[in-house]
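Student: Provide a 3D model corresponding to the input given below.
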Amino acid sequence: MNDCLANIRRAVNGMSANERKLAEFIMNNASLLRDYSSQQLAEAVGVSQSSVVKFSQKLGYRGYPALKLAVSEELARGSAQADLGQIPPPPSHDSTGTVFEELAQTKADVVKAISELNSEQALLEVVRTIEKANRIQFVAAGGYSLVVKDFALKLMIMGKSVVAESDPFVQRANLASMRRGDVLFALSVSGQNGHVIELAEAAKEAGLTIVSLTKYDVNPLSLLADHSLFSLDERAASHYSASAPHIVARVALQHLIDALYMVLSSRDTHGRELLILSQQAVENL
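Tutor: Below you'll find the model as predicted:
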């Protein structure tokens, strides 16, 4: 459903009183919806939480998270289309100084975008999930596995039980031995990688907690997740740098992972000390 708000606008006349309240609130406050849980939306409108869920399903979505993502996607797409005519062609770089300055500005813009896509509350929920986890398995699609493995290594040094294997057979074998209280951290920027989705579905059936990291979009992986984080795919990244969207996408992902690590280490004094000792040991080799 690419035109969520338009669909709501067309259907509003045939809605019940509670549904109309929800529809009008969403149409008038679409840009704020990203920060509202289903409970918060229900309280703001004056309806029950189940009314929010039923409203979302009546519009054809699996639940409120899917509706919220669809609205956010539509807003982002509209903003991007509005900005397309204003984006100048990539400048020719006459000096090294210009290259560094433009790259620094691009990174600053990307960092700001990531903070807008992910609320501090969402970040803290993922941090708490990792803190409470008995075991954590990381899986990643595409060329981002190195970023995930670096994060997994830091957690391992901090004393967490972590698995970050890239072999699909080993991933499935490890998943089969995991239990409630364990976490699957699944990264697929498209949110549609078949292997990652299969693992997430198996994790869901086993009662594991799923953390997804995808592009800011309605996608199968984020809908399976208990906690969702969002980065930029190369298409979105091209709005920041038409010549090097892959670099921008990697910067976005790395910034989000670094933010998770910084919050984790700030809350875990012992883990931070272990990491410092490990770094000192490596430097003395």
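
Student: from here on, just use CA atoms for contacts and neighbour counts.
Tutor: Will do.

Student: so for stretch 264-278, what gets flagged as buried?
Tutor: Using 16 or more other Cα atoms under 10 Å as the test for burial, stretch 264-278 gives 264, 265, 271, 272, 274, 275.

Student: who are the contact partners of the first one?
Tutor: Think residue 264. Contact analysis of residue 264 by Cα atoms under 8 Å, 6 or more residues apart in numbering lists 127, 131.

Student: again, only using 10 Å
Tutor: 124, 126, 127, 128, 130, 131, 155, 158, 258, 271, 272 (Cα atoms under 10 Å, 6 or more residues apart in numbering).

Student: one more, for comparison:
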Amino acid sequence: MNDRQISYQVKFRGAIQQLITGVESKLTKSEVKVVDYYLANADHAGHSGKEIANAIQVHPSTLVRLAQKLGFRGHPELKQYLIKFASQSADASERHQHTLSQMEGSVLQSTINQEIEHLRLISSAVSQPLLDESCRLILAANKVFINGQDNTEGFAEHFSRRLNRSGIDAETVSLGRSKLAECLTASQPEDVLILIFNNTMNEMTEKLIKIARNLQLQVIGISDLSTLSVPPDVLLLRIYRGETKGTKSVSPPLVITNAIVRNLTVLAEDRVMQGLRRFEMIRALEN
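Tutor: You can find the predicted model right below:
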């Protein structure tokens, strides 16, 4: 067994132990048996509930009850969470070493050079007409919903605040089922859903696009998606944030969102300036 496999199993077991903390006393003997099986067999996370139940001689409903006690709708959701948690929790030392290997000479100068390179690549993928089209969709919307996945959540929150200051009704949306439903219930056709995500079209991204399509929302994607393609009804602003293993650049998504806000001022100066004046007035009243 190599170091990567060991790291995966450690992360997997850590996820289980974190989930059961505080509920151990509420678990039945059969449910404890399932937990023990997972702790001892991280590689079997991909097996079906029926296969696991047969292996440890418990009824399949035991796996369902255990998942529900841990806060999931059923066993498939628990299994999906565990696999995702373990696979995405890359070993920190490995990422750190990879980042250091990209540094030559001064760390500060190397970091600046890498950021400059990432920014330079934006102009080769995102054109002014594409930026204009994104802004026109935003201006035509009654409301803008922004979703940031994984380590892009901070960008989504920052972008939402910038839009609100400019008089655009914007709100970040969570991936939690109930919270997502609550936010999108008030949406109207032609509203905009902005997805900020990394270099993979994961299952949740695809679900959000499907939901938006059913609600007749316009979808704008901001992503360092490179080789894969998005559905034709998604307007993609393609950026580059660096290699998967290394520390992701923070400049490209911030520059793109800042460019959108500034471009809105050019396309709808009166509306944006009115929003900014209103924001400043309210902030002054707070003080």
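
Student: TM-score of the superposed pair?
Tutor: Here the superposed chains carry a TM-score of 0.56, computed using TM-score structural alignment, normalised by the length of the first structure; 184 aligned residues with a Cα RMSD of 2.7 Å.

Student: now, which of the buried residues of stretch 264-278 of the first structure lie within helices?
Tutor: 264, 265, 271, 272, 274, 275 (DSSP state H).

Student: is it true that the last one touches residue 158?
Tutor: This means residue 275 of the first structure. Yes: the pair residue 275 of the first structure and residue 158 qualifies as a contact (Cα atoms under 10 Å) at a distance of 5.8 Å.

Student: which residues do those two both contact?
Tutor: Common contacts of residue 275 of the first structure and residue 158, defined by Cα under 10 Å, 6+ apart, comprise 265, 269.

Student: any idea which helix or strand carries residue 236 of the first structure?
Tutor: Assigned by DSSP states H and E, residue 236 of the first structure belongs to helix 234-237.

Student: now do the buried residues in that helix.
Tutor: Neighbour counts over helix 234-237 of the first structure (16+ other Cα under 10 Å) mark 234, 236, 237 as buried.

Student: skipping adjacent residues, who's closest to the first one in space?
Tutor: The one in question is residue 234 of the first structure. Nearest residue to residue 234 of the first structure, sequence neighbours excluded (Cα to Cα, 6 or more residues apart in numbering): residue 245, at 5.2 Å.

Student: one more: the last one?
Tutor: Across the structure, with Cα to Cα, 6+ apart as the measure, the residue nearest residue 237 of the first structure apart from its sequence neighbours is residue 245 (4.9 Å).

Student: the one you found matches what in the second structure?
Tutor: Per TM-score structural alignment, the equivalent position to residue 245 of the first structure in the second structure is residue 247.

Student: what kind of secondary structure is residue 237 of the second structure in?
Tutor: Under the three-state scheme (DSSP: H, G, I helix; E, B strand; the rest coil), residue 237 of the second structure adopts strand.

Student: state the distance from the counterpart of it in the first structure to residue 99 of the first structure.
Tutor: Residue pairing (TM-score structural alignment): residue 237 of the second structure is matched to residue 229 of the first structure. Distance of residue 229 of the first structure to residue 99 of the first structure, computed by Cα to Cα, to the nearest Å: 30 Å.

Student: who has more neighbours, those two?
Tutor: residue 229 (22 against 13; other Cα atoms under 10 Å).

Student: what's the neighbour count on the nearest residue to that one once chain neighbours are set aside?
Tutor: Excluding the flanking residues, the one nearest residue 229 of the first structure by Cα to Cα, 6+ apart is residue 213, at 4.8 Å. The tally of other residues near residue 213 of the first structure (other Cα under 10 Å) stands at 26.

Student: in contact with residue 213 of the first structure, which residues?
Tutor: 140, 185-191, 221-222, 225, 227-232, 253, 256-257.

Student: switch to 8 Å and redo it
Tutor: 185, 186, 187, 188, 189, 191, 222, 228, 229, 230, 231.

Student: and in the second structure, which of those residues remain?
Tutor: For the contacts of residue 213 of the first structure, the contacts that persist in the second structure are 185, 186, 187, 188, 228, 229, 230, 231, with contact defined as both residues aligned by TM-score structural alignment, their matches' Cα atoms under 8 Å.
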